[in-house]
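Peer 1: Mind looking at a prediction? Sequence and model below.
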Amino acid sequence: MEKGQKLFYLLGWGAFAAICKLCFFAVLCKMVFFVMFLNNFPNLICFANDVLNSGFLRGLPLNVGLKLRYIYNYDSEVNIVKEKKRNPNPTIKDVARLANVGIATVSRVLNNSEKVSEKTKEKVLEIIEELGYSPNINARTLSSKNINSLSFVTPDMGNEFYGIMYSLLEKKISRNNYRLIVFPLIDQISLEKIKQNTDLIYQTDGVFISSLSVSSIFQNRIPPKKIILIDSYDERFDSVYVDNYQVGKTAAQYLINNSPANSTFYLVTFKELNNEFTSFVFKKRDEGFLEVMEEHNKKVNVIYSDLLWDGGYKAIGTLIKRRPRKYSSIFATCDMIGVGVKKYLEEMNMYPKKDYSLIAVDNLPISRLFQLTTIRQPISEMVEIAYEMFVSSMEGREKAEHYKLEAKIVERET
């Protein structure tokens, strides 16, 4: 074989061998890279998930990182664990729990309320987006029998306290395509009519009852499943309320702390008869007030009034016939009574802090007008929570929930 041919073959085999070595090296590199990839896969997942959660790739679904975790179930020092399957029907309670806030706070975020900080709002909205929660309960799997109406049973719409409660509740539910049917229990006749026609209440999707006993309304009939009590408590049903016994104690302590030692103490309250209308709201306030007064060896003059401003006017007038020599310390168990009391004292030329101290309960708009020191009833918060309890019950919650809210003193002129 000629030298030229030998050189050609040698070069050919050399090139072939070099190519084989390169291919082998490439395959080896791929295998090493693959092993390294497997060893670092959890960290890659964390990186991908962090990038997604940071908002850098907002166009992609937020749960991509979670889906990667399903592919590679790994538990290591970086705490990558298999995620639970996401609830297909998250509730507002789930959102509140994960965001570590109350149900009312979530509701305020959904309604774009200014009472929530931007940080909290951002946190709640992120949880809502991740869970896929829909606040529109009409889009939920509701029964075809629902007629998008709710009942509101209240003692007296003429009382400003219940009027405000109705207004807030009606505004709240109308935003969610519901209408509110009011059942005012003005007297015994109206109560008997409702007892005879409770089917009207049963035909709505839920019943809000304010300051009344459930048993007195339904008596021998089984109450509707979705009952929410506002300003009263029953362990069988959802309820949001203020501890009225503590309200009375707070009022007593305030008067003791802000009155001279020789003061004469008065309790002007509404006498609740032990009948169907009894809610024990005023009774609890009276008991708390009198207990503290007894502990401090203070004698209390008790007088009963109607739930109207002129009721307080007439009631205090029967006790204070003329300008008293001693300082008067007065607890009116609601603002409407308190306004009447203050009106009478003004006509007697008595001045707050000089001749008397007066504290009431509710913090209605009229109390601001008369500069009445009062204990605030959180009506707005009670309505918010009551509605959200209705929402969660429609979403399947069965166990009754109870929310006790704090009542605080709003100090004004008296």
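Peer 2: Perfect, I can see it now. Numbering: from 1, shown residues only.

Peer 1: C-alpha only now, for contacts and for neighbours.
Peer 2: Will do.

Peer 1: which residues in the stretch 101-250 of the chain form helices?
Peer 2: 103-110, 118-131, 160-174, 188-196, 199-202, 214-218, 244-257 (DSSP state H, counting those that start in this stretch).

Peer 1: meant to ask about the stretch 251-400 of the chain, not that
Peer 2: Under DSSP H, counting those that start in this stretch, the stretch 251-400 of the chain gives helices at 281-295, 309-319, 335-347, 365-369, 379-394.

Peer 1: Those helices into a markdown table, with extra columns for mean neighbour count?
Peer 2: What follows is those, written out as a markdown table (neighbours: other CA atoms under 10 Å):
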| stretch | mean neighbour count |
| --- | --- |
| helix 281-295 | 19 |
| helix 309-319 | 19 |
| helix 335-347 | 23 |
| helix 365-369 | 14 |
| helix 379-394 | 20 |
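
Peer 1: wait, which of those is closest to Lys145?
Peer 2: Lys145 sits nearest to helix 379-394 of all these, at 12.7 Å, using CA to CA.

Peer 1: thought Val341 was touching Tyr313?
Peer 2: Yes: using CA atoms under 8 Å, Val341 is in contact with Tyr313, at 4.8 Å.

Peer 1: Quick check: which of the helices of the stretch 251-400 of the chain is nearest to Leu66?
Peer 2: When those are compared by CA to CA, helix 379-394 sits nearest Leu66, at 26.7 Å.

Peer 1: now what about that closest one, what contacts it?
Peer 2: With CA atoms under 8 Å, 6 or more residues apart in numbering as the test, helix 379-394 has contacts from 91-93, 103-104, 107, 137, 142, 164-165, 168-169, 172-173, 206, 208, 226, 228-231, 238-241, 401, 405.

Peer 1: Equivalent analysis for stretch 145-154, please.
Peer 2: 162, 166, 177-185, 201, 203-212.

Peer 1: Report the buried members of these.
Peer 2: 162, 166, 178-185, 201, 203-212 (16 or more other CA atoms under 10 Å).

Peer 1: among those residues, which are in strands?
Peer 2: Among the buried ones among the contacts of stretch 145-154, DSSP state E puts Arg179, Leu180, Ile181, Val182, Phe183, Pro184, Gly206, Val207, Phe208, Ile209, Ser210 in strands.

Peer 1: and the comparison structure, right after this:
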Amino acid sequence: MTTIKDIAREAKVGTTTVSRVINNSPKVSPKTRSRVEEAMKKLNFYPNEYARVLKSKKSNTIAVSVPSIWHPFFSEFVYHIEKELQVKNYRLLISSNNLDAHAELEFLDMIRQNKVDGIIALTYHNIDNYLSANIPFVSIDRYFKEKVAYVTSDNYHGGEIAAEELIKRGCQHLGYVSAIAPQKNDTLKRKDGFIDYAKAHNKNVATYERYEPILDYDHFFDSFFLENPNVDGLLVMNDQTALILLSYLDKKGVSVPEDLQIVGYDGFSYFEGYETTLTSIKQPIKEMAESSLKLLYGLIEGNEIGEPIILPVTFKDGKTTKPLE
């Protein structure tokens, strides 16, 4: 078995230098680090990671829990998290629990037993018991009974913007549809901002909400439009649901935006640099990822939990609303 002494001999350095390279110490020059890493590669040496973690009390590993990696907003968020972690030489553990509370709790149990430096969670489950596990924790869009660090976007103002833009484009009968999580979270403020702005401008809002998961979206939309056939401007809780709605409306022969104008919420990209053609309220996903990591790094260093970070949203004009005259 190859040892640190063998690596030191091959690289012509001391064993202390090899240990510093393994533990990512800044005290090693780039040239020496490269020589040691070449020796490790040549001798097929892999450090005992578990022993290193026990010794340093730091794993350089961050865990991220999201409801579903299939959801474009969550996958884009994780993408930016991973890019930022690579800069800091951190590794990433991901749980995509598919809205399965048991799966998420199992993941949290696992990372509590196997040391990670911190957790970022987009969660809608009851995980309050895990917030006192002495692991630095940052929440996205969700507040708890216990004070936690969290990052969100200005959901209330996003709702206001959606109502304003629909009214400016001539909508008289507004609607709001949403599949909602059982736990209270900041995204619910989208409806509040939408309704408040509409009422201030003498417009009523037809609302339709059902708890997740929605197993039959055709039935979901059938029920809404049966009750509200005159709606001509609609805010949909997120872009993913808005895209499902567009498919539904196409089957029903409803023309968008001529018959019905639609605003989604998230403003995610199909892939890097290419957004959907939906009109949407765009969340700053990259900035949300960066801010959550900044908070988490601070907690890892022992900082106190500060005030929530609330980031601004913007209107993304698309093809599901009419152009302004």
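Peer 2: Yep, that arrived. Since we're looking at a predicted model, the values are computed, not measured.

Peer 1: Output the helices of the stretch 101-250 of the first structure in CSV; the columns should cover distance to Ile359 of the first structure.
Peer 2: Below are these laid out as CSV (distance: least, CA to CA, whole Å):
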stretch, distance to Ile359 of the first structure
helix 103-110, 29
helix 118-131, 35
helix 160-174, 17
helix 188-196, 31
helix 199-202, 38
helix 214-218, 30
helix 244-257, 7
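
Peer 1: Nearest approach to Gly396 of the first structure belongs to which of those?
Peer 2: helix 103-110 (15.9 Å).

Peer 1: Could you check the angle the closest one makes with helix 118-131?
Peer 2: Orientation check (axes from the mean of the first three to the mean of the last three CA atoms, to 10 degrees): helix 103-110 of the first structure against helix 118-131 gives 90 degrees.

Peer 1: hmm, back to that, wait, which of the helices of the stretch 251-400 of the first structure is closest to Arg412 of the first structure?
Peer 2: helix 365-369 (8.1 Å).

Peer 1: now what about that closest one, what contacts it?
Peer 2: Outside helix 365-369 of the first structure, the residues that reach it (CA under 8 Å, 6+ apart) are Asp335, Val339, Thr373, Thr374.

Peer 1: go on, stretch 197-206 of the first structure?
Peer 2: 146-151, 207, 218, 224-228, 390.

Peer 1: of those residues, buried ones?
Peer 2: Asn148, Ser149, Leu150, Ser151, Val207, Phe218, Lys226, Ile227, Ile228, Phe390.

Peer 1: what about Thr152 of the second structure, how many residues close to it?
Peer 2: Residues lying near Thr152 of the second structure (other CA atoms under 10 Å) number 24.

Peer 1: repeat for Phe34 of the first structure
Peer 2: Neighbours of Phe34 of the first structure (other CA under 10 Å): 12.

Peer 1: Which position in the second structure pairs with it?
Peer 2: For Phe34 of the first structure, the aligned position in the second structure is a gap, per TM-score structural alignment.

Peer 1: ok, now Tyr245 of the first structure?
Peer 2: Using TM-score structural alignment, Tyr245 of the first structure sits opposite Tyr156 in the second structure.

Peer 1: where's the aligned partner of His201 of the second structure in the first structure relative to Leu255 of the first structure, distance?
Peer 2: Counting by TM-score structural alignment, His201 of the second structure lines up with His296 in the first structure. For His296 of the first structure, the distance to Leu255 of the first structure equals 12 Å [CA to CA, to the nearest Å].

Peer 1: same question, Phe16 of the first structure
Peer 2: Taking CA to CA, one finds Phe16 of the first structure at 104 Å from Leu255 of the first structure.

Peer 1: who has more neighbours, these two?
Peer 2: Taking neighbours as other CA under 10 Å, Phe16 of the first structure and Leu255 compare with Leu255 leading, 21 against 12.

Peer 1: Look up how far Gly264 of the second structure lies from the aligned partner of the more buried one in the second structure.
Peer 2: Correspondence of Leu255 of the first structure to the second structure, assessed by TM-score structural alignment: Leu166. Applying CA to CA, the value for Leu166 of the second structure to Gly264 of the second structure is 12 Å.

Peer 1: Arg236 of the first structure -> the second structure?
Peer 2: Checking TM-score structural alignment: Arg236 of the first structure goes with Lys147.

Peer 1: Not counting sequence-adjacent ones, nearest residue to that match?
Peer 2: In space, and not counting its chain neighbours, Lys147 of the second structure is closest to Ile305: 7.7 Å by CA to CA, 6 or more residues apart in numbering.

Peer 1: what's near enough to touch Ala360 of the first structure?
Peer 2: Counted by CA under 8 Å, 6+ apart, Ala360 of the first structure has contacts Ala251, Phe331, Ala332, Thr333, Cys334, Asp335, Ile337, Gly338, Leu372, Thr373, Thr374, Ile375.

Peer 1: counterpart of it in the second structure?
Peer 2: Match for Ala360 of the first structure (TM-score structural alignment): Gly264.

Peer 1: same thing with Gly158 of the first structure?
Peer 2: Residue pairing (TM-score structural alignment): Gly158 of the first structure is matched to Trp70 of the second structure.

Peer 1: close enough to count as contact, Asp335 of the first structure and Gln371?
Peer 2: No: counting by CA under 8 Å, Asp335 of the first structure stays clear of Gln371, with 10.9 Å between them.

Peer 1: Can you get me a residue count around the closest residue in space to Lys326 of the first structure that isn't next to it in sequence?
Peer 2: Counting by CA to CA, 6+ apart, Ser263 is the residue found nearest to Lys326 of the first structure once chain neighbours are left out, at 6.0 Å. The number of residues packed near Ser263 of the first structure is 20, by other CA under 10 Å.
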